[in-house]
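A structural model of the following input is requested.
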Amino acid sequence: MNIRPQMITERQAAEPSYSKWQPTPQALADMRKRYGDAQGFLSIFTPDLQIAAARHPERTYTGTAPTLATIAVGYGEPVAIVWICIQLENVNLFAGVKEKMPVSRQKELSALILTEYPFLKASEILLFFHRLKCGRYGRFYGSVDALTITTSLLQFMDERRKESVRYRQPDTAAPATTTPSSSGITYEEYLRLKKQKQQHHEHE
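Predicted coordinates:
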């Protein structure tokens, strides 16, 4: 998929309305402080981050990643749609089927996901696509089918309800501590180091 630079900076004349999911000014400010502009966000939240989201599910559900609504309002709805399209194109490349999902269908599906799930964090979307590629919700037959993906997303939402409750419940059996991951780096540290690396390349 050819993502044109102008697609990243393009903004709609009127901001979309997400009712109760409308982000607060503080949430928008925090996102821009952490990830910079739209290009900075896209360079950090790549499909490569899907594995980190799967390895650190607690951070995925309870961390500071922005929601789709925050991305759409803060960077513009086209940026949010482009970002979801990037995840879909990654599935296109991954799936061993003859018929791939065309760009027009990717855009339509991305808009549907943004409309139906504006409350999902970017990290949760990454986790969903990781599980989709792992075959957790079945497989594609002959083509990368949009309806298969939306049906899989419904299954993911059931998982999310159960898992997010578990991770948000206080642990009364032991005092809260930060346990290092087996790789020696946490999901949050990974994001921070990736952003620093990106900034370093920009200044070279």
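
Could you use CA atoms for every contact and neighbour count after this?
Will do.

for stretch 41-48, the distance to its chain's centre please.
Here the centre of stretch 41-48 is set off from its chain's centre by 9 Å, with CA atoms, centre = their mean, to the nearest Å.

Buried residues of it, list them for me.
Buried positions in stretch 41-48, judged by neighbour count with 16 or more other CA atoms under 10 Å: 41-42, 44-45, 47.

run this one through as well so I can compare:
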Amino acid sequence: MEITEAIRSVRSKQAQQPSAECSQTLTVRADTFREHILQVYTPSLQETLCTDSQECFFGNHPTLATLNKTYGSRAGAIWLVPQITDCVSFTNNKGTLNDRQTESLASLIASEYYYLKVSELMLFFRRFKLGKYKEIYGNFSPMVITLSIREFIIERNNAYFKHKSKIEEEKRSKDKNSSMSYQEYLKAKNRK
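Okay, here's the model as predicted:
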């Protein structure tokens, strides 16, 4: 689903004709979204970006919420469609998702996991393709992805906890090295 389709859908739901200025803004946002997000964070980038999980978790990449705020309320879901489509086609399973299932899955992920960075989701899809999560038996189901993403969230939370602990430990170590004992303080005070 293209961003322009989502914009048309939003416009029809609002039941009002946007002004010419509003229409130009939406077109600019769609072009910017395509250029800065859809053409940059493509499924093929998973092979390079996602080899470094630290970059995916802690790098400067937009969240789904940021996409929605910047490019329109459906931007996160729209970005997810090619990621999901690529993942499903990779499985080469008996069944594929129809358009409605793909859009519904994208909307569910975008609304439930809005806080995830696009790089984190790309890491999830890469790991999914590597077989780190649920196995697929018979026809492919969207539930395989929704159940697997819950496992990924646990991994992500553990990575964030370890990262925060490491930063705090480094800070304590730095503070310890730059502090002085009470005896050293008294000596320094007496020298004055």
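
Overlay them and tell me the TM-score.
The TM-score (TM-score structural alignment, normalised by the length of the second structure) is 0.71; 153 aligned residues with a CA RMSD of 2.5 Å.

one step back: now intersect the buried residues of stretch 41-48 of the first structure with the helices, please.
Among the buried residues of stretch 41-48 of the first structure, DSSP state H puts 41-42, 44 in helices.

Show me which of those residues is closest to residue 66 of the first structure.
Each of those was checked against residue 66 of the first structure using CA to CA; the closest is residue 41, at 10.0 Å.

Chain neighbours aside, what residue packs nearest to the closest one?
If the residues on either side of it in the chain are set aside, residue 41 of the first structure comes closest to residue 35, at 5.2 Å by CA to CA, 6 or more residues apart in numbering.

So what touches stretch 131-145 of the first structure?
Applying CA atoms under 8 Å, 6 or more residues apart in numbering, the set of residues contacting stretch 131-145 of the first structure from outside is 91-92, 94-95, 97-101, 148-149, 152, 155.

by contact count, what packs against the longest helix that the second structure contains?
If each helix of the second structure is counted by residues according to DSSP H, the longest one is helix 142-178. Taking 3 or more CA pairs under 8 Å, 6 or more residues apart in numbering; DSSP states H and E as the contact definition, the neighbouring helices and strands of helix 142-178 of the second structure are helix 53-58, helix 99-112, helix 118-129.

Now find how far off-centre the shortest one is within its chain.
Here the centre of helix 53-58 of the second structure is set off from its chain's centre by 11 Å, with CA atoms, centre = their mean.

Mind listing what's buried along the helix or strand following it?
Helices and strands here follow DSSP states H and E; after helix 53-58 of the second structure, the next one along the chain is helix 64-71. By neighbour count with 16+ other CA under 10 Å, helix 64-71 of the second structure contains the buried residues 64-68, 71.

How about stretch 80-98 of the first structure?
Under the neighbour-count criterion of 16+ other CA under 10 Å, stretch 80-98 of the first structure has 80-92, 95 buried.

With residue 167 of the first structure as the reference, measure out to the residue sitting furthest away from the middle of the first structure.
Taking CA atoms, centre = their mean as the measure, the residue most remote from the mean C-alpha position of the first structure is residue 173, 32.2 Å away. Distance, residue 173 of the first structure to residue 167 of the first structure, by CA to CA, to the nearest Å: 14 Å.

and which of the buried residues of stretch 80-98 of the first structure is nearest to residue 126 of the first structure?
Distance from residue 126 of the first structure was checked for each of these by CA to CA. The minimum falls on residue 87, at 7.8 Å.

Aligned counterpart of the closest one in the second structure, please.
Alignment note: residue 87 of the first structure maps to residue 83 in the second structure; criterion TM-score structural alignment.

Can I take it that that match is in a helix?
Yes - the assignment for residue 83 of the second structure by DSSP: H, G, I helix; E, B strand; the rest coil puts it in a helix.

SS state for the equivalent of residue 144 of the first structure over in the second structure?
Residue 144 of the first structure is assigned residue 140 in the second structure as its aligned equivalent, the criterion being TM-score structural alignment. Local secondary structure at residue 140 of the second structure is given as coil here, using three-state DSSP.
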